[in-house]
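J.: make a model of this:
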Amino acid sequence: MTRNNYAPYITIAREEWANKSDEPTEHLIKDLDKLHGLNEPLTKEEVTQIYVPLSRLLNLYVTAAQELHATTNTFLGSKVTKVPYIIGIAGSVAVGKSTTARVLQRLLAAWPNHPRVALVTTDGFLYPNRILEQRGIMNRKGFPESYDIRRLVQFLANLKSGKEKVAAPLYSHLEYDVLANEMQWVESPDIVIVEGVNVLQVRPRPQGSPEPSIFVSDFFDFSIFVDAEDKDLEQWYIERFKSLRTTAFSNPESYFHRYAHLTDAESEEIARKIWNEINKPNLLQNILPTRFRASLILEKGNHHFVQSLKLRKT
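T.: Modelled structure (predicted):
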């Protein structure tokens, strides 16, 4: 697929980006095995050269937002409720969004002026399986229509209204469903990272509706799109599916336990079929078109490492 350069972005090579930070990192680069996803390599070099400079840039943005808040307080002569800085992370299935989100959460929390960093995934805002089945869209899980967008928008609106304690629903990848009676509580955060495939998606307003169109991304102060070539994404998805046979799928309680004893050939066939029938159409129709709405695009090479970045001009 041809990916043309887009004028509002500055393209930065990996080597140039790696020189943007001289912060000490040894105390941050630990327990990397707890941060990366399955079949997603995460090295000390990747954290040091890509994510540490990114955390420095984001720290500058957050600091500027905090200073603007203080200026507004001074101007009004009253205390304006503090609201969190919200970062959205989008991208395809298997591209490594979750790894990016976890690493950034770790690094951003190390800065003294914003130690409370929450991470929320939009999986919890999927409709429960029973509703997806009722609507006949179980095979479109992850597509825009499978999410309770109204609930997600309300969650973000509550955060940006300055509410001290806000609940987000939780999702179980083991059960492949939203957990009915469990919530994630986000309390007085400085930063909230919101990660999901379609967080930069826009939806047209229903014809004749008096309500204004409000998008999830309207609440973002900064957004990141994790990008890779289609052929690499497909291969990463297949490799991850095959690895899951001996990890998550091997649990008898797993929704996908039926795949645990497949051969390599059978696994690849099923994974490729799922990719071509579900994940690739979602990527092409819904996810990829939102790429140029991001503040920053992380462009990955075929080894899962970032090779260049596109930063929106300001």
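J.: CA only for contacts and neighbour counts going forward, please
T.: Will do.
J.: just the helices in this structure please.
T.: 14-18, 44-46, 52-76, 97-108, 129-134, 149-160, 230-244, 264-274, 280-282 (DSSP state H).
J.: against which helices or strands is the fourth one packed?
T.: What that stands for is helix 97-108. Where contact means 3 or more CA pairs under 8 Å, 6 or more residues apart in numbering; DSSP states H and E, helix 97-108 is packed against helix 52-76, strand 85-91, strand 117-121, strand 191-195.
J.: what's the angle between the last one and helix 149-160?
T.: Here strand 191-195 points in a direction 160 degrees away from that of helix 149-160 (axes from the mean of the first three to the mean of the last three CA atoms, to 10 degrees).
J.: please provide the structure for the following sequence as well, for comparison with the first:
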Amino acid sequence: MLVDDVIALVPSIPGRRALLGLTGPPAAGKSTLAAHLVAAVNDRLGQGTAAYVPMDGFHLSNAQLDRLGLRDRKGAPETFDADGFVHLLRRLRSERERPVYAPDFDRDLDQPVAAGLVVLPGARLVVTEGNYLADADPAWHPVRDLVDELWYVDTPRDVREARLLSRHLHAGRSLPEAQAFILLSEQPNAERIAATRSTCSRTVTEGDLV
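T.: Okay, the predicted model is just below:
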């Protein structure tokens, strides 16, 4: 069971911290899986043992995307602050005596929110997830050396695209706008991410939680 495998990653020595990365295409269920694993670890080992820090908080703001002319590519690798994310992982690795604050992402606002999350000193496992954790681009490549394991979350394309459609409609796009964005942006991103699958430690699915 996945939960047992995650618990095996938790350091038994006080003061140590492990990082588990989950990657996969948009709407593969990464955030759902991460939240489930964190809750399960905390249920078994005590509250505060595990923390969740997604990559989504490092989306560039809409103002910056507009400045760069990238609003219609939101979600592509170049629309994230990769350096900021890598820096956060390094802090999580080295800082164990003070809280580490991290940005979150508000889907209703469609914007990052500064210091929306915190990892307390007692956390011995941090689960992070995002589209480009296994990407070969130099900006993202350091992630591989900063996580103990990197898992690829696999979900059928039709399931992912139904979720994406629902997500974009909820965000206020019309049906034609949502379908066009999935075709022109989300799908190319998904294909790029799928190419990294073989470089990950293992492949998992939401069904593996059962």
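J.: before we move on, back to that, please work out which of the helices of structure 1 is packed deepest.
T.: Across the helices of structure 1, averaging neighbours per residue (mean count of other CA atoms under 10 Å) puts helix 97-108 on top, at a mean of 21.
J.: what's that helix aligned against in structure 2?
T.: Using TM-score structural alignment, helix 97-108 of structure 1 lines up with residues 30-41 of structure 2.
J.: count the neighbours of G207 of structure 2 for me.
T.: Under the neighbour criterion other CA atoms under 10 Å, G207 of structure 2 is assigned a count of 10.
J.: what does D177 of structure 1 give?
T.: 18.
J.: same check on G69 of structure 2?
T.: 10.
J.: tell me who's in contact with it.
T.: By CA atoms under 8 Å, 6 or more residues apart in numbering, the contact set of G69 of structure 2 is empty.
J.: give me the aligned partner of it over in structure 1.
T.: Using TM-score structural alignment, G69 of structure 2 lines up with G136 in structure 1.
J.: look up how far L126 of structure 1 lies from its match.
T.: According to CA to CA, to the nearest Å, G136 of structure 1 and L126 of structure 1 sit 14 Å apart.
J.: A13 of structure 1 now?
T.: Separation of A13 of structure 1 from L126 of structure 1 (CA to CA) stands at 36 Å.
J.: the more surrounded of these two?
T.: Between A13 of structure 1 and L126, counted using other CA under 10 Å, the more crowded position is L126 (25 against 14).
J.: trace the more buried one over to structure 2, please.
T.: Aligned by TM-score structural alignment, L126 of structure 1 pairs with H59 of structure 2.
J.: which ones are touching the closest residue to that match other than its chain neighbours?
T.: Spatial nearest neighbour of H59 of structure 2, chain neighbours left out: F80 (4.5 Å); criterion: CA to CA, 6 or more residues apart in numbering. The contact partners of F80 of structure 2, by CA under 8 Å, 6+ apart, come to F58, H59, L60.
J.: which residues touch L175 of structure 2?
T.: With contact set as CA under 8 Å, 6+ apart, L175 of structure 2 has these partners: L165, L169.
J.: what about the spatially closest residue to F256 of structure 1 that is not a sequence neighbour, neighbour count?
T.: Closest residue in space to F256 of structure 1, ignoring its immediate chain neighbours: F249 at 5.5 Å, by CA to CA, 6+ apart. Here the number of neighbours of F249 of structure 1 (other CA under 10 Å) works out to 21.
J.: quick one: F249 of structure 1 from A157 of structure 1, how far?
T.: The spacing between F249 of structure 1 and A157 of structure 1, counted by CA to CA, is 36 Å.
J.: N189 of structure 2 -> structure 1?
T.: Match for N189 of structure 2 (TM-score structural alignment): N282.
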